[in-house]
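> got a structure for you, letters missing:
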């Protein structure tokens, strides 16, 4: 429904621009899909820790009748040289539950774990994409592409069966303060999340973590949850090699849905797909390319510093 591309002066300005985009973008306003800012507070700087801004937004959904609560938080440390943005979500928000000088995340009802995007305190290009039920953000930090998003996914069932399909995903787990230059395997993106960087609230109200990797860093309860298509090898041996061989055909690229799948005691379940974000083959495509599908532009990005196979994804320009 709405896009904005520009350059933020630093991570704090990035948050300000994102909040302004979600609450005041003319396309969102005209469609009745602008977000409402229900909380905005800044905790003062202390020592080398810079001021922490905490914003809670309520998204109205596509029809204006939903209440989707999402949080955005900027934080950083001048001595350790990190300047990051956290995302989270919940089913409601009560600012009266915040202790004096405390972190606002405890004011969310049924709150998710936090995920984050690793930014910095210098100018960085950004790409915002949003509709009334979810938003995506990508920033270019030096040569690194950071990505994150929050909002409702697209479940394969009516809302009566899955009333609050909220997901949060980032480039890195939200409980560790990390610099953007980190080159560990945990530093990923929205199409290839690792441990503690992608969560979905399931129909039973549980926050489930999803990953595409079976590495030792993942907790045991991740073994039965994955994000397709890159996570398919976790369920079927080497079948991920087929996905990695996909390429364009006469200039057309297969956009593969990013699907949440669990394999637990109740059997295998497809919980739904990310809205507006897709895996795209690497062959003959690269970061910031534009793919046209059904007459709609999709912008291609790489995963952090990784530009080879299979590290590309595309986000639809609504």
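Structure received. Remember, predicted model here, so these are calculated numbers, not experimental data. Residues are numbered from 1 along each chain as shown.

> okay, CA-based contacts and neighbour counts for the rest of this
Will do.

> Mind checking what secondary structure the residue most central in space within the chain has?
Centroid check for the chain by C-alpha atoms, centre = their mean gives residue 149 as the closest residue, at 2.4 Å. Following DSSP: H, G, I helix; E, B strand; the rest coil, we place residue 149 in the strand state.

> for it, what are its contacts?
By C-alpha atoms under 8 Å, 6 or more residues apart in numbering, the contact list for residue 149 reads 87, 134-137, 168-170, 190.

> Just send those back as CSV, with distance to residue 314 too.
Shown next, in CSV, are those (distance: C-alpha to C-alpha, whole Å):
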residue, distance to residue 314
87, 20
134, 15
135, 14
136, 11
137, 12
168, 17
169, 15
170, 15
190, 10
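
> Which of those fall within strands?
Counting by DSSP state E, those place 87, 134-137, 168-169 in strands.

> Which residues are in contact with residue 6?
125-127.

> Top of the residues you listed by number of neighbours, please.
residue 126 (21 neighbours; other C-alpha atoms under 10 Å).

> Could you give the number of residues near the residue lying closest to that residue once chain neighbours are set aside?
Once flanking residues are discounted, residue 126 sits nearest to residue 139: 4.2 Å by C-alpha to C-alpha, 6 or more residues apart in numbering. Taking other C-alpha under 10 Å as the criterion, the count of residues near residue 139 is 27.

> Need the contact partners of the one helix or strand residue 139 maps to.
According to DSSP states H and E, residue 139 maps onto strand 134-141. Strand 134-141 is contacted by residues 59, 119-120, 124-130, 145-153, 180, 275, 315 when judged by C-alpha under 8 Å, 6+ apart.

> try it against this one:
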């Protein structure tokens, strides 16, 4: 388990730094670092502008995630996100086995040649990335969730989540520009889940989607936010983010290492919470500052 806070002046620089951090054996338990599958060498990232990484999970897993830098209009640069069930050197970044089936993928909408701070929280099964641009925070989740099932019932519970989807502008303040912890209601959203049959489900607002997130995609969302009328850093409330389906109905799993935050009035983005000896970093959902718009990631 590892965490890192860095800065970069371009999306390419950030991606190379994140890959370097994830593939460094010094940052993980022995044999638990991520492996760069494609390209073969990190120096080639400058040319291909895309990467595929493999995690080992508990040690015997093969967890494939992808990042691709794609230029968009107006100086925007999307960090496009994907996940796969395997790797074939003869196939392109989008065509890898078991990749996200929808043609429009989750992204982090960023801006080229601008200063960015970023935070990475990773273990051998998943990677959480938060990027700060000015006063907004774009976030991503790539890797396994914790399924509410035994392993042979849900052998590869892969999640790919961003804070927007391809085609959206980083300046957009609409409901669609929203983190994977609270996906919107558009035809495409920021969240994808690979189901046991290998199909990919799009996370949406509870009234319109088969896949939703608790507690943010429920109504009302302001559930039990205050237990103590004296608000301090120590009495914030953290709920796990659960993924649930409407068709069929039921909980399917929990996002790993990320929690919804209540009692947020005394919190600010980038604050730290210490609970049971563990540190969590607090962020908000893109530009939002509402009571239900804060989350915390494990900071090892």
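Great, that's in hand. Keep in mind it's a predicted model, so treat the numbers as computed, not measured.

> Let me see the TM-score of these two.
The TM-score (TM-score structural alignment, normalised by the length of the second structure) is 0.88; 286 aligned residues with a C-alpha RMSD of 2.2 Å.

> Let me know the helix or strand that residue 16 of the first structure is in.
Residue 16 of the first structure is part of helix 11-24 when elements are defined by DSSP H and E.

> Flag every buried residue along that helix.
Residues of helix 11-24 of the first structure classed as buried: 11-15, 17-19, 21-24 (neighbour count, 16 or more other C-alpha atoms under 10 Å).

> circling back: which among the contacts of residue 6 of the first structure gets closest to residue 231 of the first structure?
Within those, the smallest distance to residue 231 of the first structure is 25.9 Å, found for residue 127 (C-alpha to C-alpha).

> and the closest one, what is it in contact with?
Going by C-alpha under 8 Å, 6+ apart, residue 127 of the first structure touches 3-6, 137-139.

> Trace it over to the second structure, please.
Matched to the second structure by TM-score structural alignment, residue 127 of the first structure sits across from residue 119.

> measure the closest residue to that match other than its chain neighbours to residue 209 of the second structure for me?
In space, and not counting its chain neighbours, residue 119 of the second structure is closest to residue 5: 4.5 Å by C-alpha to C-alpha, 6+ apart. Counting by C-alpha to C-alpha, to the nearest Å, the gap from residue 5 of the second structure to residue 209 of the second structure is 34 Å.

> The two: which has the busier surroundings?
Shown here are residue 5 of the second structure and residue 209; by other C-alpha under 10 Å, residue 209 has more neighbours (20 against 13).

> burial count for the residue nearest to that one when sequence neighbours are not counted?
Using C-alpha to C-alpha, 6+ apart and skipping the chain neighbours, the partner closest in space to residue 209 of the second structure is residue 203 (6.5 Å). Applying other C-alpha under 10 Å, we find 31 residues neighbouring residue 203 of the second structure.

> and what of residue 254 of the first structure?
Per other C-alpha under 10 Å, the neighbour tally for residue 254 of the first structure reads 15.

> That one and residue 280 touch, don't they?
Yes - counting by C-alpha atoms under 8 Å, residue 280 is a contact partner of residue 254 of the first structure at 6.4 Å.

> Enumerate every residue touching residue 12 of the second structure.
Per C-alpha under 8 Å, 6+ apart, neighbours of residue 12 of the second structure: 46, 49, 69.

> how near is it to residue 132 of the second structure?
For residue 12 of the second structure, the distance to residue 132 of the second structure - C-alpha to C-alpha - is 15 Å.

> Residue 153 of the first structure pairs with which position in the second structure?
Aligned counterpart of residue 153 of the first structure in the second structure: residue 145 (TM-score structural alignment).

> need the contact list for the residue found closest to its match once you drop the neighbours it is linked to in the chain.
Spatial nearest neighbour of residue 145 of the second structure, chain neighbours left out: residue 255 (4.8 Å); criterion: C-alpha to C-alpha, 6+ apart. By C-alpha under 8 Å, 6+ apart, the residues touching residue 255 of the second structure are 144-146, 240-243.

> count of neighbours near residue 294 of the first structure?
Neighbours of residue 294 of the first structure (other C-alpha under 10 Å): 6.

> Give the aligned equivalent of it in the second structure.
By TM-score structural alignment, residue 294 of the first structure lines up with residue 276 in the second structure.

> buried ones in stretch 128-139 of the second structure?
For stretch 128-139 of the second structure, a neighbour-count test (16+ other C-alpha under 10 Å) marks 128-133, 136-139 as buried.

> quick one: which of the residues you listed is nearest to residue 41 of the second structure?
Nearest member of these to residue 41 of the second structure, counting by C-alpha to C-alpha, is residue 129, at 22.2 Å.

> With residue 231 of the second structure as the reference, measure out to the closest one.
28 Å.

> Over to residue 111 of the second structure?
According to C-alpha to C-alpha, residue 111 of the second structure and residue 231 of the second structure sit 36 Å apart.

> Equivalent analysis for residue 16 of the second structure, please.
Distance of residue 16 of the second structure to residue 231 of the second structure, computed by C-alpha to C-alpha: 40 Å.

> which residues does residue 2 of the first structure contact?
Residue 2 of the first structure makes contacts with 25, 27-28, 129-131, 317-318, as judged by C-alpha under 8 Å, 6+ apart.

> on that earlier part again, same check for the contacts of residue 149 of the first structure, but in the second structure.
Comparing these with the second structure on both residues aligned by TM-score structural alignment, their matches' C-alpha atoms under 8 Å, the contacts found in both are 134-137, 168-170, 190.

> is it possible to export the residues you listed to CSV including distance to residue 204 of the first structure?
Converted to CSV, those look like this (distance: C-alpha to C-alpha, whole Å):
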residue, distance to residue 204 of the first structure
134, 21
135, 24
136, 25
137, 28
168, 17
169, 20
170, 23
190, 24
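
> which of those residues lies closest to residue 68 of the first structure?
Ranked by distance to residue 68 of the first structure (C-alpha to C-alpha), those are led by residue 134 at 8.7 Å.
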